[in-house]
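Build the 3D model from these lines:
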Amino acid sequence: MLKLESACEGLNLSTSKSPKASTKQRVILSKKSTNNEEIVFNQGDTQRSILSEYIFRDTVMKAFSLIALILMLCGCSAPHQDSTQAVKQFYLAWMNINTQDLDTPHDTSALMQRYVAKDLIERLALIDSLYEQEILGADYFMYVQDYDPKWIPQLRVGRAQPFLGGEKVDVQLGTGSIPLQLEVYTRWEDGRWKIYRVRDISDSYEHLIYSAGDITRAQAWSAEIAPDYEKMNK
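Predicted structure coming up:
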């Protein structure tokens, strides 16, 4: 009898443990299922985040491209004004300065910076620093040594014409039956039209400021006689 009860107890014990084991397995399975769902959910969030970032970057790049295109079209549709007015304003100011008190030196640096190309300013300064140079014997911009105030109201400036990527403007100076005719060459520099060359077409003459040979010879001669001038200045 005792053996039978013990057997039954053993049978009951093993039977009672079985539901617990099954429950435990279901819990484990449930946990595994939940973890898998979380992994799938996290992967979905990551993919959506990457896709959103890609769309945002693509939109930004397209916007920048559109802005650049608009700016380019605006630049093409609104070209800068020709150099006629710039040349006229320079010559009016230049003659006004040079017909004032000739015994008083006048500072023309601001005017030059505004209307004259940097290369021409530097070239004129170099030539002016040489002793006994013969490259410039007169005003480079007017081809004269003396100025007449009457020239100011009689200044004539023609319409700018395209020339080698820049422009060319005809300028008439002086009074009388034979006025002085000049050709003034300009180019776009630092956001402005600036003068880089002037020719006297009345006499078919041009100062040799762009002649490398003439400048080299003038520099050599200046260096040779410089000691004599330095002694005189002491």
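
Please make it C-alpha for all contacts and neighbour counts, starting now.
Will do.

The residue nearest to Met112 when sequence neighbours are not counted sits in which helix or strand?
Take Met112 and drop its neighbours on the chain: the residue closest to it by CA to CA, 6 or more residues apart in numbering is Ile121, 7.2 Å away. Element membership for Ile121 (DSSP states H and E) is helix 118-128.

And that helix, what's buried?
Lys118, Leu120, Ile127 (16 or more other CA atoms under 10 Å).

now, which of these sits nearest Gly213?
Taking CA to CA as the measure, Gly213 lies nearest Ile127 of these, at 13.0 Å.

secondary structure element for Tyr185?
strand 180-189.

Show me what counts as buried in the next helix or strand after that strand.
Going down the chain from strand 180-189, the next helix or strand is strand 192-200, by DSSP H and E. Neighbour-count burial for strand 192-200, counted by 16+ other CA under 10 Å, picks out Arg192, Trp193, Lys194, Ile195, Tyr196, Arg197, Val198, Arg199, Asp200.

In this structure the fifth one contacts Leu120, no?
Yes: with contact taken as CA atoms under 8 Å, Tyr196 and Leu120 are classed as touching, separated by 5.6 Å.

where exactly do the strands run in the chain?
Secondary structure of the chain (DSSP state E): strands located at 156-157, 161-163, 166-173, 180-189, 192-200.

Now the ones you listed in JSON lines, please, with extra columns for distance to Asn98.
Listed next are those as JSON lines, based on distance: least, CA to CA, whole Å:
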{"stretch": "strand 156-157", "distance to Asn98": "18"}
{"stretch": "strand 161-163", "distance to Asn98": "28"}
{"stretch": "strand 166-173", "distance to Asn98": "14"}
{"stretch": "strand 180-189", "distance to Asn98": "17"}
{"stretch": "strand 192-200", "distance to Asn98": "18"}
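
Would you do the same for the sequence below? I want to compare the two.
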Amino acid sequence: MSTTKEPLEITCTECSTRFRLWVPAEVLSTWSEGANVNCVSCGKGHKVTRLAEGFSVEDTAGVVTQPAPAPVATAPVAAPVAPAPAAAVPSAELDTVLFIEDDRLAREMIENSLQDVTVKMVVVKNSTEALKAVSTETVHLIVTDLYLKDPNDPEAVFDGEDFLKRVVDTGANIPAIITTGKDIIDDIVLDPKWFDMHVKGFIQKGNPFWVDELKLKIKEVLYKD
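As a prediction, the model looks like this:
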């Protein structure tokens, strides 16, 4: 049975990274005295307190991974010469990953967090834009949200599953990864229909590390080092 969760968006005061937590309702009831939440990027601590309406977020000491050691007095040495930056790989030689995500914050997290993955990113917000991208780009991997329909968006006419079916119907054999903010139920994941749509994995967006999990899955599917 799915647990009711509430979204909590935090902007880190240290590195300005924006991330979202989906917190179970029963856990929120214990946050009236405050709970410590660390930034998913730099480890900066924040105290999150449940108020009558919404939340308050305050700085705490936090824990930053791999803190810089205290400086040690040494004789002056010549500054090292910085190596020449590696030549950029032409976009035509990169694998193209098509991201379909209707949530603005999730799109920003994807674009900001996957910069170090050597792929060409094409990011769209609905199924109609995705179909146009497939027809104009040589797509090597599709990452799509499962639920894309939006009555307020005339171009969001079908969900991720319907989009993948349409891609398969064109004869294309493009691997896919599905993301969703809903709890992933085993009965859904194990359904054999996903095999026919070339789905290689599911990523649940209900935890603060979902982008890191997505990055690893992309590298696994594309055999990236």
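
tm score of chain vs chain?
Overlay of the two chains. TM-score (TM-score structural alignment, normalised by the length of structure 2): 0.21; 79 aligned residues with a CA RMSD of 5.8 Å.

what angle sits between the helix holding Ile121 of structure 1 and strand 192-200?
50 degrees (axes from the mean of the first three to the mean of the last three CA atoms, to 10 degrees).

quick one: helix 118-128 of structure 1 to strand 180-189, angle?
Using the same axes, to 10 degrees: helix 118-128 of structure 1 against strand 180-189 is 120 degrees.

on contacts alone, who are the packing partners of helix 118-128 of structure 1?
The contact analysis (3 or more CA pairs under 8 Å, 6 or more residues apart in numbering; DSSP states H and E) places helix 118-128 of structure 1 against strand 192-200.

burial measure for Asp187 of structure 2, as a count.
Asp187 of structure 2 sits with 7 neighbouring residues when counted by other CA atoms under 10 Å.

Actually, Thr186 of structure 1.
Neighbour tally, Thr186 of structure 1, other CA under 10 Å: 31.

so how far is Thr59 of structure 1 from the residue nearest to it when sequence neighbours are not counted?
Closest residue to Thr186 of structure 1 apart from its sequence neighbours, by CA to CA, 6+ apart: Ile195 at 4.4 Å. Taking CA to CA, to the nearest Å as the measure, Ile195 of structure 1 and Thr59 of structure 1 are separated by 46 Å.

ok, the residue nearest to Thr186 of structure 1 to Arg187 of structure 1 distance?
7 Å.

what do you get for Ile70 of structure 1?
Ile70 of structure 1 is 26 Å from Arg187 of structure 1, by CA to CA.

just Ser65 of structure 1 next, same as before
The value you get for Ser65 of structure 1 to Arg187 of structure 1, if CA to CA is used, is 30 Å.

Those two: who's more crowded?
Arg187 (22 against 12).

What distance do you get for the nearest residue to Leu28 of structure 2 once chain neighbours are set aside to Glu58 of structure 2?
Once flanking residues are discounted, Leu28 of structure 2 sits nearest to Arg50: 7.0 Å by CA to CA, 6+ apart. Arg50 of structure 2 sits at a distance of 12 Å from Glu58 of structure 2 (criterion: CA to CA).

Looking at those two now, which is surrounded by more residues?
Higher neighbour count among Arg50 of structure 2 and Glu58: Arg50, with 17 against 12, using other CA under 10 Å.

what helices or strands is the lengthiest helix in structure 2 leaning on?
Looking only at structure 2 and at elements set by DSSP state H, the helix with the highest residue count is helix 210-222. Under the contact definition 3+ CA pairs under 8 Å, 6+ apart, helix 210-222 of structure 2 sits against helix 104-113, strand 199-204.

Among the ones you listed, show me which one is buried the most.
strand 199-204 (a mean of 19; mean count of other CA atoms under 10 Å).

Let's have the buried residues of helix 118-128 of structure 1 in TSV, adding distance to Ala110 of structure 1.
Formatted as TSV, those follow (distance: CA to CA, whole Å):
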residue	distance to Ala110 of structure 1
Lys118	12
Leu120	14
Ile127	19
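
Of the residues you listed, just say which sits nearest to Ile225 of structure 1.
Taking the buried residues of helix 118-128 of structure 1 together and measuring to Ile225 of structure 1 by CA to CA, the closest member is Ile127, at 15.2 Å.

First-to-last residue distance for stretch 98-118 of structure 1?
Using CA to CA, the two ends of stretch 98-118 of structure 1 sit 21 Å apart.

Stretch 182-196 of structure 1 too?
Span of stretch 182-196 of structure 1 from end to end, CA to CA: 13 Å.

still on that earlier bit, so the residue nearest to Thr186 of structure 1 makes contact with Trp188?
No: the criterion here is CA under 8 Å, and Ile195 of structure 1 misses it with Trp188 at 9.1 Å.

For burial, what's the neighbour tally of Glu161 of structure 2?
19.

host element of it?
Going by DSSP H and E, Glu161 of structure 2 is part of helix 160-169.

For the helix or strand just after that helix, which residues meet the burial criterion?
Moving toward the C-terminus from helix 160-169 of structure 2, the next helix or strand (DSSP H and E) is strand 176-180. Within strand 176-180 of structure 2, the residues that count as buried by 16+ other CA under 10 Å are Ala176, Ile177, Ile178, Thr179, Thr180.
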